[in-house]
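K.L.:
3D model of this:
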Amino acid sequence: MAVEIVLLAPVMMAFMMLVVAGGRYVAVRGDIEAASRDAVRAASLERTEAAAAAIAVDTANAALQNVGRCTNAALGGNFASGGTITVTLSCEVSYDGLGLIGLPGSKTVTITSSAPIDQFRRTG
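P.N.:
Predicted coordinates for the structure are as follows:
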């Protein structure tokens, strides 16, 4: 019995650490997707491209306060009536404390969300 526990304990610990790493990745990816979606929606309601870029950055930063290292939101696309704009966010998922199973220190996750601009809306 003692030999079985000695042999299985490291395998079970490695499996649990892998589950934790997967959970971190899924949680951070979900947070980034939500922040990207919120940022592009807020930007699509603005009248000027400069105001849209500023509100996209502010919205993304507010949503990603506890995520870790993230880049500022990048606004792209066609900011005109009937156009589509996109917001791109990149953040790193930290695997600190999980190096025993061979995972790198972090992984970069990049998410892009798009939203249409109302064709009857006046943009500046």
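K.L.:
only C-alpha atoms for contact and neighbour calcs from this point on.
P.N.:
OK.
K.L.:
can you pull out the strands in this structure?
P.N.:
74-77, 84-94, 106-116 (DSSP state E).
K.L.:
to Tyr25, which of those lies closest?
P.N.:
strand 84-94 (6.1 Å; Cα to Cα).
K.L.:
buried residues, the closest one. List them.
P.N.:
With burial defined by 16 or more other Cα atoms under 10 Å, the residues of strand 84-94 counted as buried are 84-94.
K.L.:
one more, please, to line up against the first structure:
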Amino acid sequence: MTRDRGPATRARSARWTPRTPDALRTRRYAPRFGACRDRGPATRARSARWTPQAPDALRTRRYAPRFGACRDRGSVSVEIAILAPAFLMLIVLAAVAGRTAIAQNAVDLAAHEAARTASLARTAAAAETDGEAAANATLDAQGLDCGDSLEVAVDTSGFGAELGEPATVTATVSCTVSFADLVMPGVPGAKTVVATYVSPLDRYRSRA
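P.N.:
Purely as a prediction, here's the structure:
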């Protein structure tokens, strides 16, 4: 049994009509009130100027270089052109300093061995021969090739001293290091390294 709810209820019931599922779905997802209303001249002007873009256009715009990027490429090239010679000169100078240090170390060791070996000899002639041989062997072991520039001088004047008097043997080794393969303005073509070492003689051992 349906109860009569009054004139207002009867009026709404008279206006109501059943809706199909499509009509309900359309109404459910319809835009809210005011979603498409006119928002003024500025909004209409922007809408008139806007044009849809294709995906390729969007991708090109997204990955386009920033303003001034092309100008940065030119400045980087200029910086490289200025710094490259200085960097190359630094590398060459480091190579020269390294070779000189290695050669100086080898010559110092050769002079030490030459003087020590010469001080163990019995005669002055044997001291000179043994000292030169020791210097050459030491340089070969160190891998330093002096070529014709190698000079080994053994001072045997101490062999003339009387027994009981202090005496020494002095060995001097000179070698010229070549930098011919390092072609760079301002770099010398060669450098001569010299080392001297003094070794004492046994004052109570017979010598001639």
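K.L.:
quick check: TM-score for this pair?
P.N.:
Once superposed, the chains reach a TM-score of 0.90 (TM-score structural alignment, normalised by the length of the first structure), with 124 aligned residues with a Cα RMSD of 1.5 Å.
K.L.:
Ala103 of the second structure pairs with which position in the first structure?
P.N.:
Counting by TM-score structural alignment, Ala103 of the second structure corresponds to Val28 in the first structure.
K.L.:
check the gap between its match and Gln119 of the first structure for me.
P.N.:
34 Å (Cα to Cα, to the nearest Å).
K.L.:
the two: who's more crowded?
P.N.:
Neighbour count, other Cα atoms under 10 Å: between Val28 of the first structure and Gln119, Val28 has more, with 20 against 11.
K.L.:
check contacts around the more buried one.
P.N.:
67, 93 (Cα atoms under 8 Å, 6 or more residues apart in numbering).
K.L.:
centroid-nearest residue for the first structure?
P.N.:
Centroid-nearest residue in the first structure: Ile32, 2.2 Å away (criterion: Cα atoms, centre = their mean).
K.L.:
quick one: contacts for that residue?
P.N.:
Contacts of Ile32 of the first structure (Cα under 8 Å, 6+ apart): 64, 89-91, 111.
K.L.:
at 10 Å what do you get?
P.N.:
26, 38, 60, 63-64, 67, 70, 88-91, 109-112 (Cα atoms under 10 Å, 6 or more residues apart in numbering).
K.L.:
likewise Ala80 of the first structure?
P.N.:
Ala80 of the first structure sits in contact with 44, 47-49, 116-119, 121-124, where contact means Cα under 10 Å, 6+ apart.
K.L.:
what's the average distance of stretch 19-38 of the first structure to the second structure?
P.N.:
With mean Cα distance after the TM-score superposition for the first structure, stretch 19-38 of the first structure departs from the second structure by a mean of 0.5 Å once superposed.
K.L.:
buried stuff in that stretch?
P.N.:
Buried residues in stretch 19-38 of the first structure (16+ other Cα under 10 Å): 21, 25, 28-29, 31-38.
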